[in-house]
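S.K.: The following comprises the amino acid sequence and a computationally predicted model.
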Amino acid sequence: MNWKSAIKEFKNYLQLERSLAGNSIEAYIHDVDKLQQYLELSGKNVLPEAVSSGDLLDFLQYIGELGMSAQSQARILSGIKSFYRYLLMEDIIKNDPSHLLESPKLGRKLPDTLSLPEIDELLLAIDLSTPEGARNRAIIETLYSSGLRVSELVELKLTNVYTDIGFLRVTGKGNKERLVPIGRDALKYLNIYIEQIRCHVPVKKEFENYVFLNRRGGKLSRVMVFMIIKELAERIGLQKSISPHTFRHSFATHLIEGGADLRAVQEMLGHESITTTEIYTHLDRDYLKQIIKDYHPRS
């Protein structure tokens, strides 16, 4: 059974047999639609009855890495479970792949950490002869060098790149701003992208100040960054499941393992209670920059 038919019959079941309200039915259908879209986007062109529990786990991780809250993930999982209970009841499937899946906990497990050789291998897999390759190299270098969230990366502005002092001004959760050091290599590739590649992109109105653009001149989306990283991982045969957040986690882990001060790393990550006015009350800018220089593997 194809997805269109399965979703249509599931909708009929919700309407006729369960007599759910219209809004509830649409919510269930949207949940299944999201799963289908993910499977298409990730190249897993499987029919509803061929979806495995592993596919569903990958889907949950995907929506979590896009920034969706644990509560939202749990609600979507509930819709997916209802869909597969229906398929089981109709004898379309013999085993329910969602049966053993648990709702995400509020404290989600951090993604795998990459080793420095793995990061180097990912970077070397990028084709720097193309405009997209030069941009992607700058993206990966920036994520790993400064520990940015993917939302902070795609919102980064040209006017907030301070090349002369080697810092980025980023806007994190709760619209809190912070200054983050950027390593020498990352700054090099960021400047190459801005000065040699981005300047040739026909930028759409309202996106003139965004650093990272898609080929049509619009702001790069979080999903696109996610897919860039997934494609690179597949290209080198990396067995770990990685996302933009993997580089943020690796950034922190490598600094701490190397001996960096925990407070300095916390400041750079922009964890709660750090605001623009407080950010350098205890740790000055030169000290943060020295932490990157002394302890970051690609400094």
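M.R.: Great, that's in hand.
S.K.: From here on, just use CA atoms for contacts and neighbour counts.
M.R.: OK.
S.K.: if I look at E40, how far off is L87?
M.R.: Per CA to CA, to the nearest Å, E40 is found 20 Å from L87.
S.K.: Have a look at those two and say which one is more surrounded.
M.R.: Per other CA atoms under 10 Å, whichever of E40 and L87 has more neighbours is L87, with 20 against 12.
S.K.: Now do the more buried one against I228, distance only.
M.R.: Taken as CA to CA, the span from L87 to I228 is 34 Å.
S.K.: same check, this time on R216
M.R.: R216 is 16 Å from I228, by CA to CA.
S.K.: of those two, who's got more company?
M.R.: I228 (17 against 11).
S.K.: pretty sure that one is touching N136, no?
M.R.: Yes: between I228 and N136 there is a contact at 7.4 Å, judged by CA atoms under 8 Å.
S.K.: Pick out the residue closest to the middle of this structure.
M.R.: When CA atoms, centre = their mean is applied to the chain, the residue found nearest the centroid is P244 (4.2 Å).
S.K.: quick one, what contacts it?
M.R.: Residues in contact with P244 (CA atoms under 8 Å, 6 or more residues apart in numbering) are E65, L143, R149, V150, V225, F226, I229.
S.K.: for T113, same thing?
M.R.: T113 sits next to T246, F247, H249, S250, T253 when contact means CA under 8 Å, 6+ apart.
S.K.: let's bring in a second one:
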Amino acid sequence: MSATVNFYFDTRKQKKDGTYPVKLRITYQRQQRYYPTEISLTDVQWDKVCKPKPREDFIRDTKALLDSFSNRAERVIKNLPVFSFDEFENRYAGESRAKPDHVFALFDAHITQLKSEGRAGTADSYQCAANALLAYHARKTPLSWSDITPQWLKGFEQWMLTKGRSITSVGIYLRSLRTIYNQAIEDGVADRDAYPFTKRRYQIPTGRNVKKALTLSDIEKIYHYPAESMSAEDRARDLWLFSYLCNGMNPKDMARLTYQQISGGHIRFVRAKTERTKREVKSIAVAITDDVQRIIDKWGKKPVRHSSYVFGILTPGITAEREMALIKQFVKTINKYIRQIAEVVKIDKDVTTYTARHSFSTVLKRSGAPIEFISESLGHQDIRTTESYLDSFEDDVKRQYANVLTGFKNSK
């Protein structure tokens, strides 16, 4: 029997500010011990933290901070050969003492941890954030937690925009910094009272992406494009269509696709992006149409083996870093040729692998498919995520409905 980790909202003694402490509770063989988290909340705040999808910044960040406490405890428990409370306490406290005390040192430690877990893509994203923050800081002295003020964050945002970076990139980098800051609070090296990422202090911007979906007529042009048979252009066109036809399958999931995931007229897979989440993740089922089967037969590696990668983008036994490099090259190649095709057939949009995913969801929306079905097909946990993917209706559809407003003219 393994020890379990959860939280206890200790209402036995109220603090002067009207809050109660939240404690980490470890249970093993019906014995329980409690450990401080230095987080105190009101009854209302605790109820909100316990909900699955909080919306308020403070509640969401507090929930993330509590998750970091439980993650550390679970990591310690997992690495214990035999559980005992004394050994748990020694190692749990030791992890906290060993943490670095300035921003970039903790970034480095977090990136190293991600790489050790085989999460090369996420590590690369954090490294990009650290590089941008380091370039903005531009001092010989380390960036301390007290330096991260609302004014500093606003300055970074403006600096990024003057460098031609998008507001979306600003948001990605600052969400990485927020995660690191929460880790620093957990480790006791940053002051929770000075936490800058709140609604009243500084809110991380959220950019709305330019819509990337194609119309059905544009997709038809790509579908019928006369590429030279078995050429690199032909392969890129077919694999872009494969992504579009297979629920907007991500290039990483395409690269990882094996023949054992194909059976009974369906492809079933779990998105690489969600496989590490703690929530129960449902597999995505893709119906194999004639076109999907044609692409598999045409470009699938031979001989067919149960555990073989279908498209031969990856090879077994490679490192996470090598996998990431191969997938990046795969995406680069597809994008190179699909852009060329789009230019020839006069599609006035930047067509990429990402466009295939947006086009899948938007074409379904325009056909009248329920958003719940689209959300399940994309593998989203939250319908709001699906809504952000959906493009606006085509201009001719808008015109059709606009004419309805004066339909009385036709009746005459």
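M.R.: Okay, I see it. Quick caveat: nothing in here was measured; it's all calculated off a predicted structure.
S.K.: about what we covered before: can you put the contacts of T113 of structure 1 in JSON lines and add neighbour count and distance to Q36 of structure 1?
M.R.: Listed next are these as JSON lines, based on neighbours: other CA atoms under 10 Å; distance: CA to CA, whole Å:
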{"residue": "T246", "neighbour count": "21", "distance to Q36 of structure 1": "25"}
{"residue": "F247", "neighbour count": "27", "distance to Q36 of structure 1": "27"}
{"residue": "H249", "neighbour count": "21", "distance to Q36 of structure 1": "29"}
{"residue": "S250", "neighbour count": "22", "distance to Q36 of structure 1": "31"}
{"residue": "T253", "neighbour count": "18", "distance to Q36 of structure 1": "34"}
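S.K.: how do those look in structure 2, which are kept?
M.R.: Retained in structure 2 (both residues aligned by TM-score structural alignment, their matches' CA atoms under 8 Å) from the contacts of T113 of structure 1: T246, F247, H249, S250, T253.
S.K.: Trace the fourth one over to structure 2, please.
M.R.: Translated: S250 of structure 1. Superposed on structure 2 with TM-score structural alignment, S250 of structure 1 falls opposite S359.
S.K.: mind checking how far that match is from E220 of structure 2?
M.R.: Going from S359 of structure 2 to E220 of structure 2 by CA to CA gives 12 Å.
S.K.: Tell me the buried residues within the contacts of P244 of structure 1.
M.R.: For the contacts of P244 of structure 1, a burial check counting by 16 or more other CA atoms under 10 Å picks out E65, L143, R149, V150, V225, F226, I229.
S.K.: which residue lines up with the fifth one in structure 2?
M.R.: So the one you mean is V225 of structure 1. For V225 of structure 1, the aligned residue in structure 2 is V331 (criterion: TM-score structural alignment).
S.K.: Its match against D253, yeah?
M.R.: No: judged on CA under 8 Å, V331 of structure 2 makes no contact with D253 at a distance of 11.8 Å.
S.K.: So the aligned partner of R198 of structure 1 in structure 2: helix, strand or coil?
M.R.: By TM-score structural alignment, R198 of structure 1 lines up with K301 in structure 2. Following DSSP: H, G, I helix; E, B strand; the rest coil, the label given to K301 of structure 2 is coil.
S.K.: Equivalent analysis for the one 5 residues further on, please.
M.R.: Classification of H306 of structure 2 by three-state DSSP places it in coil.
S.K.: Next, count neighbours for it.
M.R.: Using other CA under 10 Å, H306 of structure 2 has 12 other residues around it.
S.K.: Which residues are in contact with it?
M.R.: Per CA under 8 Å, 6+ apart, neighbours of H306 of structure 2: T258, Y259, Q260.
S.K.: again, but for V180 of structure 1
M.R.: S146, F167, L168, R169, V170, M268 are the contacts of V180 of structure 1 under CA under 8 Å, 6+ apart.
S.K.: Can you tell me the SS state at it?
M.R.: strand.
S.K.: Looking for the alignment partner of it in structure 2.
M.R.: In structure 2, V180 of structure 1 lands on A285 (TM-score structural alignment).
S.K.: I7 of structure 1 now?
M.R.: In structure 2, no residue is paired with I7 of structure 1, using TM-score structural alignment.
S.K.: Tell me how far I7 of structure 1 lies from Y84 of structure 1.
M.R.: 11 Å.
S.K.: again, but for H271 of structure 1
M.R.: According to CA to CA, H271 of structure 1 stands 39 Å off from Y84 of structure 1.
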